[in-house]
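Asks: here are the coordinates; sequence isn't available:
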């Protein structure tokens, strides 16, 4: 690492700038990046998937921590900077040019892996829900350590009865244990975004038997799509839902934000 030029110098030399269209915001603070890579624990010789490495700030920190990194980048402008890291860390970094939304991450990795990423803001939630919505469980990933806008991070770890509690919290907490690991001030990024960010860390949990992700998604979409209405109104469009509430002794006059994750899962199990 001592032989690598400063990241700012690399960015200037390659004429890089963060693309708003790609949801990019570059992290340059080496100490902060080291703190992020410490969140998932010891990464020595672990396979790590990184999405959207940009000029390679987080990639450097992951390699410094001893990880074997596969980085998916769709911005061709960043590939020469990442190629320099491939040379500096022979056999430890593999860069794949492509759209992470369209690639099979499990097939690319070929082994259990941790995902660590400063996700592009414009696709972060979609990538995240994709990891959590797979029919097969447990997943190939062993942990997810991901940067989100702070508002999204709070929705992921939200508890029932709070304004942030919704579909994302139910999906996340059904299949994983999640915690907000650290907040990141917007001044840490180049350019500085208008919002604060946060790191969320997840580890997969055992999947309850007999529950379809698609059914759970349909139930939560209906319930939280009209979250100020009683369940008897918001769920009436789902065949069997009102009878399921009665069978489970869930008061149909309750609103979606009052139901626990376990109650949503119980409803989805009956409908599945």
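Replies: Ah, there it is. All of these numbers come straight from a predicted model, not from anything done at the bench. Numbering: from 1, shown residues only.

Asks: hey, let's count contacts and neighbours off CA atoms from now on
Replies: Noted.

Asks: strands of this protein, residue ranges please.
Replies: Assigned by DSSP state E, the strands in the chain fall at 26-27, 47-51, 68-73, 93-97, 113-118, 141-149, 176-184, 189-190, 197-204.

Asks: report the angle between the second one and strand 68-73.
Replies: Pointing back at strand 47-51 there. Counting by axes from the mean of the first three to the mean of the last three Cα atoms, to 10 degrees, strand 47-51 lies at 20 degrees to strand 68-73.

Asks: and here's the other structure:
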């Protein structure tokens, strides 16, 4: 695929605007049009929703989303140097691209979409990607304001998101993601597809919210998983004793074995644990 629109090639855009990728901003620009278009197709259909993109940089994925028929794209960009390049895309697609300057960690994307159906699609900056995901899947209200997340992470982080009990990567992130969403890795992206090339392989993950997650106190689940996986080599009766001196009894009441370790407990087990430990103490 050589062109998706009549705008200049991304390398020319980067050169014209002096957009050297900055490590401090977690930037690695994806320039391969085949890959940006593949990500856009993975999030389809896009015509009946607002797409929120985080960290568009020079706009490679932004252009792919618009070319794929996104009705409206809201791009949140922290790096002011990228704004002129994004303005050129906005001019090419009148009324379909809104650029918001700011830090995605501090901006409530739900308010930007004004009640419209939302899909979040992004090549997330490596330095804030995990925190953004946690923010989106631990929103107090459920179902969330978004109908899907199609996101790029380091492969190691992607494996943690989709990990199951017994997997080496299974931990707090996998429990939270699996509790509220159905998550899967769609495909990998080689370091050579980026400028500059990162040292690791990346992967695109898609998460779709579960309509009815198992009933549970979010705060309790976060605290129980943090304690359990914070000392993952210890048995539950030891790692959870920091939350309640009666940990062993509460673990048994949840239908679990006190001598089990965190990586052996499935999501339903952690939900049962959180509900037992809540009991007015973790709420």
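Replies: Yep, that arrived. Here the structure is a predicted model, which means the values were calculated and not measured.

Asks: about what we covered before: residue 162 of the first structure is nearest to which of the strands of the first structure?
Replies: strand 176-184 (15.9 Å; Cα to Cα).

Asks: residues contacting residue 28 of the first structure?
Replies: 7, 8, 57, 188, 189, 190 (Cα atoms under 8 Å, 6 or more residues apart in numbering).

Asks: now do whatever residue of the second structure lines up with it against residue 123 of the second structure, distance only.
Replies: With the correspondence set by TM-score structural alignment, residue 28 of the first structure lines up against residue 31 in the second structure. Distance of residue 31 of the second structure to residue 123 of the second structure, given as Cα to Cα, to the nearest Å: 11 Å.

Asks: okay, now the residue mapped onto residue 73 of the first structure from the second structure: neighbour count?
Replies: Aligned by TM-score structural alignment, residue 73 of the first structure pairs with residue 77 of the second structure. The local packing of residue 77 of the second structure (other Cα atoms under 10 Å) involves 22 other residues.

Asks: from what I can see residue 77 of the second structure touches residue 57, true?
Replies: Yes - with contact defined as Cα atoms under 8 Å, residue 77 of the second structure reaches residue 57; the gap is 7.0 Å.

Asks: ok, the aligned residue in the second structure for residue 145 of the first structure - contacts?
Replies: Alignment note (TM-score structural alignment): residue 145 of the first structure maps to residue 150 of the second structure. By Cα under 8 Å, 6+ apart, the contact list for residue 150 of the second structure reads 39, 42, 43, 119, 120, 121, 122, 204, 205, 206, 207.

Asks: from these, which two are the most distant?
Replies: 119 and 204 (14.6 Å).

Asks: show where stretch 256-263 of the second structure falls in the first structure, residue numbers please.
Replies: The aligned range for stretch 256-263 of the second structure in the first structure is 250-257, by TM-score structural alignment.

Asks: give the buried residues for that stretch.
Replies: Neighbour counts over stretch 250-257 of the first structure (16 or more other Cα atoms under 10 Å) mark 252, 255, 256, 257 as buried.

Asks: so what corresponds to residue 55 of the first structure in the second structure?
Replies: Per TM-score structural alignment, residue 55 of the first structure is aligned with residue 58.

Asks: what sits against its match?
Replies: 10, 13, 14, 19, 29, 82, 85, 86.

Asks: and which of those is nearest residue 168 of the second structure?
Replies: Of all the contacts of residue 58 of the second structure, residue 29 has the smallest distance to residue 168 of the second structure: 29.8 Å, by Cα to Cα.

Asks: so what's the residue count around the closest one?
Replies: 28.

Asks: residue 102 of the second structure contacts residue 78, doesn't it?
Replies: Yes - Residue 102 of the second structure lies in contact with residue 78 (Cα under 8 Å); the separation is 4.6 Å.

Asks: who's more crowded, those two?
Replies: residue 78 (18 against 15).

Asks: surely the more buried one and residue 55 touch.
Replies: Yes - with contact defined as Cα under 8 Å, residue 78 of the second structure counts as touching residue 55 (7.0 Å).

Asks: residue 225 of the second structure and residue 79 of the second structure: what is the separation?
Replies: Where residue 79 of the second structure is concerned, residue 225 of the second structure sits at a distance of 35 Å (Cα to Cα).

Asks: quick one, which of the two is more surrounded?
Replies: residue 225 (24 against 17).

Asks: circling back: closest to residue 215 of the first structure out of the strands of the first structure?
Replies: strand 176-184 (17.8 Å).

Asks: what's around the counterpart of residue 275 of the second structure in the first structure, how many residues?
Replies: Counting by TM-score structural alignment, residue 275 of the second structure corresponds to residue 269 in the first structure. Using other Cα under 10 Å, residue 269 of the first structure is surrounded by 18 other residues.
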